[in-house]
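Visitor: Predicted model and sequence below, questions to follow.
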Amino acid sequence: MLDTKTSGPDFGDAPGQGRLLHAPADHPRVPPAKVGVLLSNLGTPDNYDYWSMRRYLNEFLSDRRVIDYSPWLWQPLLQLIILTKRPFTSGKNYKSIWNHEANESPLMTITKAQTAKIKAEMQKRYGDDVIVDFCMRYGNPSTKSKVRSLIDQGCQKILFFPLYPQYAGATSATANDELFRVLMAEKWQPPVRTVPAYFDQPEYIEALAQSVERAYAKLEKKPDILVCSYHGVPRRYLMEGDPYHCQCQKTTRLLKERLGWDDTRIKTTFQSKFGPEEWLQPYTVEEVARLAKDGKKNIAVIAPAFSADCIETLEEINEEIHESFSHAGGEDFTYIPCLNDDDAHIAALSKVIQDNLAGWLP
């Protein structure tokens, strides 16, 4: 149980009702003390129409962690040119993968499923002492709304978990930034912990390996090579100290070792290049075409940097990157889905949470 309670000798009401025994009658009631676990993912537009897409893209592309050019140069370009045209293109792409039944993006659907399963795991281990919820860095539900909700439910400590296996300034750091900004507005700040990258955790590598083995077992002909496609960032970020590139390379190496493969059967690439400057290479869209021309006619692609399938995997990999491979003479293209709410993935994430709750809960 938690070491801070709202029942017992210092409280006048029945357990859980939260009236301080020595406080005046009009003192605000204090809910039972809990620990909050807040999962954070990138985000999603509310819909794929022009204005929903524009609001989402404006928030995303205005983040200095994502685009660090001077606002004096970047914002006129963003507001007058990019946000005039790109919402139409992005909206069309989102429409092609949209969960029309639930009227939400796949990322939202999957994140909800992940949260529900992790909540069940935490309930088994900690009972009612832990409250699990999720937020999005961009769009809804916002970090602000979910932090406030956890505090209102009595969370006196919060574990914040950016759902990115590898750390990057444009993902993990900006999620943490938003958490800290939200806490600046709180009258009483609960103690918080941020979960570090888990790119080399054995349970995560095992979940990745199992997903590859399941996918390969279903294929009549085994792929010539497995392409591990990670989301890209400008190469400049690596030179400025961002560890993302190194952590991606290590993830691929650990996956290769777990599968018992040699270097010829697996390769690291980077996708989603944006803007004129050089990004981490090789670029996935170009590399799959090169592989096809070099005789690798049967490939599989996995996206280890994404905890859930989203626009970059369902649309970019399955359509744009697949098309590049086919046009270069490739024949068989297999996309291995993200770990999503797979049981091995949930077990890995739950283990990370439990490790980071050490000292707060037994």
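Guide: Looks like it came in fine.

Visitor: Only C-alpha atoms from now on, for both contacts and neighbour counts.
Guide: OK.

Visitor: Where do the strands of this protein begin and end?
Guide: 34-44, 130-139, 155-162, 192-194, 225-231, 266-271, 298-302, 332-336 (DSSP state E).

Visitor: which helices and strands does the longest one pack with?
Guide: The reference is to strand 34-44. helix 106-126, strand 130-139, helix 143-152, strand 155-162 (3 or more Cα pairs under 8 Å, 6 or more residues apart in numbering; DSSP states H and E).

Visitor: could you say what helices and strands the third one packs with?
Guide: With contacts defined as 3+ Cα pairs under 8 Å, 6+ apart, the secondary structure elements packing on helix 143-152 are strand 34-44, strand 130-139, helix 174-184.

Visitor: this is the other structure I want to compare:
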Amino acid sequence: MQNANATRPEHGPADHPKVARGKTGVLLANLGTPDSYTYWPMRRYLNQFLSDKRVIDYPAWKWQPILQAIILTKRPFSSGEAYKSIWNHDIDESPLLTITKAQTARIEETLAEAFGSDVMVDFCMRYGNPSTESKVREMVAAGCERILFFPLYPQYGGATTATANDEFFRALMKEKWQPAARTVAAYYDNPGYIEALAQSIETAYGAMEEKPEKLVVSYHGMPIRYLEEGDPYHCHCMKNTRLLKERLGWDDTQLVTTFQSQFGPEEWLQPYTVEEVARLAREEGKTRIAVIAPAFSADCIETLEEINEEIKESFEEAGGEDFTYIPCLNDDDAHIVALSDIIKDNLKGWIG
């Protein structure tokens, strides 16, 4: 079947056969989502996630027996309950999937205005569906001769950005005719991204009668060992907070950087969010705080359940009274503009 993009070359003779016109693909990537919060879908998802050597780098002979025999017999139940509490039941999917679809649609509209039909925009997940491999295959089949791969993680991390890139390159390995490929670098210091974050805080604070006494800037955690082995994630997080503070015109007393989602026996980046919010209430007498999570481009289990339920509970049990979670940037206008501008910049030399 002839490719729908096939046209006669501009300088070819009248009888020249039509040839496929090369398209450029933009593939957005996020962490992933289970297909359901029930046991077996949760187990499949967790098995894929926790078997990733970028996430848990223990030797397989040591880690897999623990994972298969202990963790995956219990954790699908507890994680499933957490997912069930935030699930988008109306359309039977996780909030992360719903939001990523919305982001993709809006970015697609923005790029179509700039480049017409020359750019194909889609999204994939590192774990779960839609898989990276399936979306790379679709783009190649659609005539994409170039693919820009965009991991939606503002700060670089081996367990996030790197493993997403790994999966993208593994998918390319299966293509007979590989498209040209680029990956988007971390964008924690991008002015548009910082502006979008700042605006979200200003909007949230502007709607409050009483302003929070402290803003907790909570990032996903990481074992300290990874930092010592050369992962720049911690440095990116700290600079992200500094740039945000400078844009807001605040001083160090008005916000604190913390880390959440610890897993396993190792020491992780500190202070831990769940402990810091309790300390703010118990030791500093803070009764009003707000929490924002710049490491996540879309609200997910770590924000909607962990922050807005577990971490909130820790603050309130320690004496806190007013807890505000400031949502991720999601498909906010300023966020879509920032992401689209980053994409346009990375497409230079290919298109536009």
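Guide: Sure thing, it's come through. Values in this document were obtained by computation on a predicted structure and should not be read as measured data.

Visitor: TM between them?
Guide: Laid over one another, the chains give 0.96 as their TM-score (TM-score structural alignment, normalised by the length of structure 2), with 347 aligned residues with a Cα RMSD of 1.5 Å.

Visitor: Could I get the strands of structure 1 in CSV, plus columns for mean neighbour count?
Guide: Converted to CSV, these look like this (neighbours: other Cα atoms under 10 Å):
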stretch, mean neighbour count
strand 34-44, 24
strand 130-139, 22
strand 155-162, 23
strand 192-194, 16
strand 225-231, 23
strand 266-271, 22
strand 298-302, 23
strand 332-336, 19
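
Visitor: Which one, of the helices and strands packed on strand 34-44 of structure 1, ends up nearest to K85 of structure 1?
Guide: strand 130-139 (19.7 Å; Cα to Cα).

Visitor: which residues of structure 2 does the closest one align to?
Guide: On structure 2, the counterpart of strand 130-139 of structure 1 by TM-score structural alignment is residues 119-128.

Visitor: before we move on, what about stretch 157-174 of structure 1?
Guide: The aligned range for stretch 157-174 of structure 1 is 146-163, by TM-score structural alignment.

Visitor: measure that stretch end to end?
Guide: In stretch 146-163 of structure 2, first residue to last residue: 21 Å (Cα to Cα, to the nearest Å).

Visitor: and what of stretch 152-167 of structure 2?
Guide: 14 Å.

Visitor: what residue of structure 1 matches up with N30 of structure 2?
Guide: Under TM-score structural alignment, N30 of structure 2 pairs with N41 in structure 1.

Visitor: State the distance from that match to I131 of structure 1.
Guide: Plainly put, N41 of structure 1 is 17 Å away from I131 of structure 1 if you go by Cα to Cα.

Visitor: How about G36 of structure 1?
Guide: 5 Å.

Visitor: any residues in contact with both of these two?
Guide: 150, 155 (Cα atoms under 8 Å, 6 or more residues apart in numbering).

Visitor: from memory F149 of structure 2 sits against T24, does it?
Guide: No: contact criterion Cα atoms under 8 Å: F149 of structure 2 and T24 do not qualify, at 10.9 Å.

Visitor: which residues in the stretch 151-300 of structure 1 form helices?
Guide: Secondary structure of the stretch 151-300 of structure 1 (DSSP state H, counting those that start in this stretch): helices at 174-184, 202-217, 235-239, 244-259, 284-293.

Visitor: Of the helices and strands packed on strand 34-44 of structure 1, which is nearest D68 of structure 1?
Guide: strand 130-139 (16.8 Å).

Visitor: what's the angle between that closest one and helix 143-152?
Guide: Angle of strand 130-139 of structure 1 versus helix 143-152, following axes from the mean of the first three to the mean of the last three Cα atoms, to 10 degrees, is 160 degrees.

Visitor: Strand 130-139 of structure 1 against structure 2, how far on average?
Guide: Once fitted to structure 2, strand 130-139 of structure 1 is off its aligned match by 0.2 Å on average (mean Cα distance after the TM-score superposition for structure 1).
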